[in-house]
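In: sequence and computational prediction follow.
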Amino acid sequence: MFVLYLAITLLASAVIGLAAVANLIGHDYPKRQADNMRVPHSWMLPLGLLLGAGALGLLAGFAVPVLGTLAAAGLVLYFLGAFAAHLRARDYHFGPWAVFFSLVVAALAVNLAHHGLG
């Protein structure tokens, strides 16, 4: 079980961390997504910081398990908010969202299972 927990947590942290960096440096893809979702560009920094905190929280969970669990749960909520933004904008292209959401749900599931909470 530990190997699965380790692999999924590291993968999720890396992918979410890359998304955070893309937001923080003002990469074109997150800007286009924000435009499609009618989210102001001024939100890019706070959203990037939330993603970065989530990615770091997943890693911190190796030392303090409750931090990993809370980070994974927070990321699930973050991506549920992103889903709502897609619906509000009537954008039904859920491919990239589904990848991110699946990763954070898997991270939460293995975190709970590994630490005996699920």
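Out: Great, that's in hand. Numbering: from 1, shown residues only.

In: only C-alpha atoms for contact and neighbour calcs from this point on.
Out: Fine.

In: name the residue closest to the centre of this protein, please.
Out: For the chain, Leu75 is the residue whose C-alpha lies nearest the centre (C-alpha atoms, centre = their mean; 4.4 Å).

In: list the buried residues for the helix or strand hosting it?
Out: In this assignment (DSSP states H and E), Leu75 forms part of helix 65-88. Neighbour counts over helix 65-88 (16 or more other C-alpha atoms under 10 Å) mark 65-76, 78-79, 83, 85-86 as buried.

In: in this structure the residue nearest to the centre of the chain contacts Val104, no?
Out: Yes. Look at Leu75 against Val104 with C-alpha atoms under 8 Å: they come within range, at 6.3 Å.

In: would you map the helices across the protein?
Out: Counting by DSSP state H, the segments of the chain that form helices are 2-25, 28-37, 44-60, 65-88, 95-114.

In: so of those, which one's packed in deepest?
Out: Comparing the helices of the chain by mean neighbour count (mean count of other C-alpha atoms under 10 Å), helix 44-60 ranks first with a mean of 21.

In: and the angle from that one to helix 28-37?
Out: Counting by axes from the mean of the first three to the mean of the last three C-alpha atoms, to 10 degrees, helix 44-60 lies at 120 degrees to helix 28-37.

In: try this one side by side with the last:
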Amino acid sequence: MHTAYVIVTVLAAAWVGFSGFSLLRRAKFVVDPLVEYGVPESWWTWLGLAKTAGAIGLVAGLWIPVIGYAAAVGIVLYFAGAIITNIRARAYSSIPFPLLYMVPVIVAVGLGAAA
């Protein structure tokens, strides 16, 4: 179980970290929806840093579990906010995308609790 926890946590962190890095680099596939949803550009750097910090926190949680749990809570709340943003923008077809980042983090937490 511990091996699965480590693998899923590292993959979830890499996935969320990629998302944060893509936002910080202003990748078109990340920025275009933000413009469409009305997210102010002044928030983008902070949002990218929040995702990146969450990814780092997940990895740090392999050694200091409380940091990993705190990072996981932050990531889940972040992507819950993304889902709410999609709903407010009536972009219902985009709702699965935040879930693609949220679910692996939740699975990692579950595996960590079981390990």
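Out: Yep, it's here. From a predicted model like this one, the values you see are computed outputs, not experimental measurements.

In: can you calculate the TM-score here?
Out: Here the superposed chains carry a TM-score of 0.93, computed using TM-score structural alignment, normalised by the length of structure 2; 114 aligned residues with a C-alpha RMSD of 1.1 Å.

In: so what does the helix holding Leu75 of structure 1 touch, helix or strand wise?
Out: Helix 65-88 of structure 1 sits against helix 28-37, helix 44-60, helix 95-114, with contacts defined as 3 or more C-alpha pairs under 8 Å, 6 or more residues apart in numbering; DSSP states H and E.

In: residue contacts, Phe79 of structure 1?
Out: Trp97, Phe100, Phe101 (C-alpha atoms under 8 Å, 6 or more residues apart in numbering).

In: and the last one, how far from Ala82 of structure 1?
Out: If I follow you right, that is Phe101 of structure 1. From Phe101 of structure 1 over to Ala82 of structure 1 the distance is 9 Å, taken as C-alpha to C-alpha, to the nearest Å.

In: so which of the helices and strands packed on helix 65-88 of structure 1 is nearest Gly17 of structure 1?
Out: Closest to Gly17 of structure 1 of the helices and strands packed on helix 65-88 of structure 1, according to C-alpha to C-alpha: helix 44-60, at 5.3 Å.

In: and that closest one against structure 2, how far off on average?
Out: Compared with structure 2 after fitting, helix 44-60 of structure 1 deviates on average by 0.3 Å (mean C-alpha distance after the TM-score superposition for structure 1).

In: now the angle between helix 65-88 and that helix, please.
Out: Using the same axes, to 10 degrees: helix 44-60 of structure 1 against helix 65-88 is 140 degrees.

In: helix 44-60 of structure 1 - contacts with which helices or strands?
Out: Contacts defined by 3+ C-alpha pairs under 8 Å, 6+ apart place helix 44-60 of structure 1 against helix 2-25, helix 65-88.

In: right, so of the ones you listed, which gets closest to Arg32 of structure 1?
Out: helix 2-25 (11.0 Å).

In: mean deviation, that closest one versus structure 2?
Out: Mean for helix 2-25 of structure 1 is 0.6 Å (mean C-alpha distance after the TM-score superposition for structure 1).

In: distance from the chain centre to that helix, please.
Out: Its chain's C-alpha centre lies 8 Å from the corresponding centre of helix 2-25 of structure 1 when counted by C-alpha atoms, centre = their mean, to the nearest Å.
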